[in-house]
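Colleague: model this:
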Amino acid sequence: MSGQAKLSVVGAEPKSVPGPKRPASPAHVIRDDAEALEVAGRVAAEIAPGASERDRNRVWPLAELDLFSQSGLWSINVPKAFGGPEVSYATLAKVIEIVSAADSSIGQIAQNHLGVVAAIRTVSDEAQQKLLFGEILKGARFGNAFSEYHSKRAAEFETTFTDEGDHVLVTGRKFYATGALLAHYVPIVALDGEGRAWYAIADRSAPGLTVIDDWSAFGQRGTLSGTVVLDKVRVPKTHLVPGYKGYDRPTADGAIFQIIQVAVDVGIARDTLDETIRFIRSKSRAWVDSGQERASDDPYVIHSVGDLQIRLHAAQALQERAGHAIDRAVADPTAETVAEAQIATAEAKVLSTEIALLAANRLFELAGTRSTLAEHNLDRLWRNARTHTLHDPVRWKYAIVGNHALNGVAPPLHAWS
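Modeller: Okay, the predicted model is just below:
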């Protein structure tokens, strides 16, 4: 499969897609937080130039994903005890922000992988951690098969598995399967006979596991978030992770999933503001009544760009604050530290959503009519912001923060909080 392969055309018959080959050599292992940020900058510089064309032509980012995962950035939250760098979650979020500012689809693809890594740390026994963390450190990529199209609520599942001794057989159908298309393993949320949710981590090429190339959203096109069909997929019990244990007591697992969503939105906002400034400086015309030769000297434009910059920096500050709160909750998971991490992350999610959408709208207002020309493809930034900010409704983040402040009610324990 080529890194320049195209996604299937919307409206065409959906088709099953084979999984990618694994890179020939093991992934790099990051040493510390400083190296993680430096490597993220280098990866971003490599993938940014092709982001617009990948969006325009709906191209699979296989080469870019190989670069990203082989860089070591997909194992940065593997614990030190198992050979990983175990960076701060403030650093992890910054890494996703940097990559998402280069291509927000590629930044989002890592989200569920990193969340499952965190879950394995929380719920798996030592033998399972050693096995799975070893795979991750070598460069294995996890996709996801979590959400279900026909369920009434996001946290409800119909996919189940049956116990077959040394393995289980998983049956169901999933949607929004971000990254599954180009993953090496697909973690599947499936229920046991008691209704408890597990991560059944299936090999991407396992018989009965069908990934369909049918993602048709107008934004985040490169996330490959289509359908997964599961027909008695065999998963060895060594790869059956008791995910439910991450939510039957206070843990930081939900906040970890959420802060990565925050970072994607902050990355989109950062990219959008950069594009706005570049366009105003190089292509926009000054308004007739401004008395200025350059659009960049228009006082109203200056004011608006300043407003966006301040709001972006506020979102980045809350993201960093949330990351450190998550670090404390991971180190000492109590009801108080976990609630603090959830609240801090919810606050960051509110601001990251607002700045991503505001920046995407203001781009066209400030840059002018020329910015709408198809040749610039700047609408991808609005499409990506509008699509990704629908992930976990921000109205419920206000509710979590307000209910805690007013009534002392801790946020619920699940992957969306």
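Colleague: going forward, measure contacts and count neighbours with C-alpha atoms only.
Modeller: Noted.
Colleague: Break down the stretch 201-350 of the chain into its strands, ranges please.
Modeller: Secondary structure of the stretch 201-350 of the chain (DSSP state E, counting those that start in this stretch): strands located at 209-212, 227-236, 240-241.
Colleague: ok, the closest residue to K397 other than its chain neighbours - contacts?
Modeller: Leaving out its chain neighbours, the residue that sits closest to K397 by CA to CA, 6 or more residues apart in numbering is A346, at 5.1 Å. For A346, the contacting residues are Q258, K397, Y398, I400, V401, S417, by CA atoms under 8 Å, 6 or more residues apart in numbering.
Colleague: another one to check against the first:
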Amino acid sequence: MNAIAQSASTRPAHIIRNDAEAIATAHSVAEILAKEAAVRDSERRLPRDEIDVFSQSGLWAITVPADYGGAAVSFVTLTEVIKIISVADPSLGQLPQNHLGIVDVLSQVGTDAQKERFFAEVLAGKRFGNGFSERGTRNVLDLKTRLRADGDGYRLNGTKFYSTGALFAHWVPILALDDEDRGVLAFLPSDAPGLSVVDDWSGFGQRTTASGTIKLDQVHVPPESVIAAYAAYDRPTCNGPVSQIIQAAIDAGIARAALDDTLAFVRKRSRAWVDSGVERAADDPLTIREVGDLAIRHHAAEALLEKAAQVIDALPDTPSAADIARASVAVAQAKVLTTEAALRAGEKLFELAGTQSVLSEHNYDRHWRNARTHTLHDPVRWKYHLIGNYVLNGVEPPRHAWN
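Modeller: Predicted coordinates:
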């Protein structure tokens, strides 16, 4: 463990107090996380030291409500923080994604005692992983994992996959169906008997998220560790838009990283095309045109991302179904552009930078691999449908974590 990570893991977590401090901290942490990010991807070296630096900085606690000691930063600030970190290393940018969604679920439907308990854990630097999705089911909401009443508590059985962050977590919230077939979250300490987290993630992108398998075998869960997650969608809450805007911010960071590497390579290393009549690749008029196109698309994506965050920030304390629909559509619009900007920037890098850029020593293919992998989380084609159906037919999007 390096000295910075050693210091981060042994001291109390820092508590960030306001939006400005959150942004400043994100820039400082990103400088650390960017070091060897390409090597970590190439070697699939899990970022155990780096995640300690990240969470101990206080950035994982910036959405804790002020009544419980947190900064309760705006969603404009939250998306900027995630974007800054994702430019440095999008795998690390993705790791708090579900943690932050769970903090929001606690805010929406947790009991006072649960909020006191788990928000204190977050402020102390504890990390939530996730055990939400499963393989081999009809869709993401078709769950086989069950939480059954058993004596003075419950027993939890099942298998999860795409468990981003679980391998690095202190708490692993598991989404399961209770005896009434309602979706609940069971919070398990990472060392709970019967819980095992398997590092079998083999995706070609987001390689160091360790988004592998969770196995649950007769895990005991006390009643106070069960959150009524279904209540976050039985009534209008912002949990869906919040979950989705974090996804969009990660993709915006990937796009920015790919564009930055494109600009640096073209300026310093690429050769001008023989018929261009110029000495420098950066003076090639066709290259200049393509860079302009990338910049426009990226700026448009970032503008819609900020606008969507502003829509969430403007929601009333008790939003209506119409309020949440409007926020979901705003976030979906941003998600469309951040997806396309990330994929396009990752692909265009090689066309504009030239053959030298494909050498493995640069590992530039990680940008496209990360974009292609992360943007599969929820298909952008359904964002087009969601937006079009709302604009044309006035149909409000279904309320769940993917809208």
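Colleague: Please work out the TM-score for the two chains.
Modeller: Comparison of the two superposed chains (TM-score structural alignment, normalised by the length of the second structure) gives a TM-score of 0.97, and 399 aligned residues with a CA RMSD of 1.3 Å.
Colleague: one step back: of the contacts of A346 of the first structure, closest to D298 of the first structure?
Modeller: Y398 (35.5 Å; CA to CA).
Colleague: and whatever residue of the second structure lines up with that closest one, what does it touch?
Modeller: Matched by TM-score structural alignment, Y398 of the first structure corresponds to Y384 in the second structure. Counting by CA under 8 Å, 6+ apart, Y384 of the second structure makes contact with A332, Q333, V336.
Colleague: Can you find the partner of the second one in the first structure?
Modeller: Matched by TM-score structural alignment, Q333 of the second structure corresponds to E347 in the first structure.
Colleague: Look up how far R141 of the first structure lies from I201 of the first structure.
Modeller: 11 Å (CA to CA, to the nearest Å).
Colleague: Compare the two and say which is more crowded by neighbours.
Modeller: Shown here are I201 of the first structure and R141; by other CA atoms under 10 Å, R141 has more neighbours (28 against 25).
Colleague: Could you find the counterpart of the more buried one in the second structure?
Modeller: Superposed on the second structure with TM-score structural alignment, R141 of the first structure falls opposite R127.
Colleague: Is it correct that that match is in contact with G58?
Modeller: No. With contact defined as CA atoms under 8 Å, R127 of the second structure does not count as touching G58 (11.0 Å).
Colleague: The second structure: helices as residue ranges?
Modeller: Using DSSP state H, the helices assigned to the second structure run over residues 3-10, 19-34, 37-43, 48-56, 75-88, 90-94, 97-109, 112-123, 231-234, 239-268, 285-313, 321-353, 365-374, 380-393.
Colleague: and among the ones you listed, the most buried is which?
Modeller: Among those, the stretch with the highest mean neighbour count (mean count of other CA atoms under 10 Å) is helix 90-94, at a mean of 28.
Colleague: compared with the first structure, how much does it deviate?
Modeller: Its matched residues in the first structure lie on average 0.3 Å from helix 90-94 of the second structure after superposition (mean CA distance after the TM-score superposition for the first structure).
Colleague: and G208 of the first structure, what is it in contact with?
Modeller: Neighbour list for G208 of the first structure: V229, L230, D231, K232, V233 [criterion: CA under 8 Å, 6+ apart].
Colleague: could I get the residues you listed as JSON lines with distance to T389 of the first structure?
Modeller: As requested, the contacts of G208 of the first structure are exported to JSON lines (distance: CA to CA, whole Å):
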{"residue": "V229", "distance to T389 of the first structure": "26"}
{"residue": "L230", "distance to T389 of the first structure": "28"}
{"residue": "D231", "distance to T389 of the first structure": "32"}
{"residue": "K232", "distance to T389 of the first structure": "34"}
{"residue": "V233", "distance to T389 of the first structure": "32"}
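Colleague: which of those lies closest to P26 of the first structure?
Modeller: V233 (27.1 Å).
Colleague: The closest one -> the second structure?
Modeller: Aligned counterpart of V233 of the first structure in the second structure: V219 (TM-score structural alignment).
Colleague: Correct me if wrong: its match contacts N157.
Modeller: Yes. The criterion here is CA under 8 Å, and V219 of the second structure meets it with N157 at 6.7 Å.
Colleague: quick one on the thing from earlier: just the closest of the contacts of A346 of the first structure to R249 of the first structure, please.
Modeller: Nearest to R249 of the first structure among those is S417, at 13.6 Å by CA to CA.
Colleague: distance of the closest one from K283 of the first structure?
Modeller: The gap separating S417 of the first structure from K283 of the first structure is 42 Å, by CA to CA.
Colleague: neighbour count winner among those two?
Modeller: A count of neighbours by other CA under 10 Å puts S417 above the other of S417 of the first structure and K283, at 24 against 14.
Colleague: State the number of residues packed around the match of V233 of the first structure.
Modeller: 17.
Colleague: Please apply the same query to G70 of the second structure.
Modeller: Applying other CA under 10 Å, I find that G70 of the second structure has 21 neighbouring residues.
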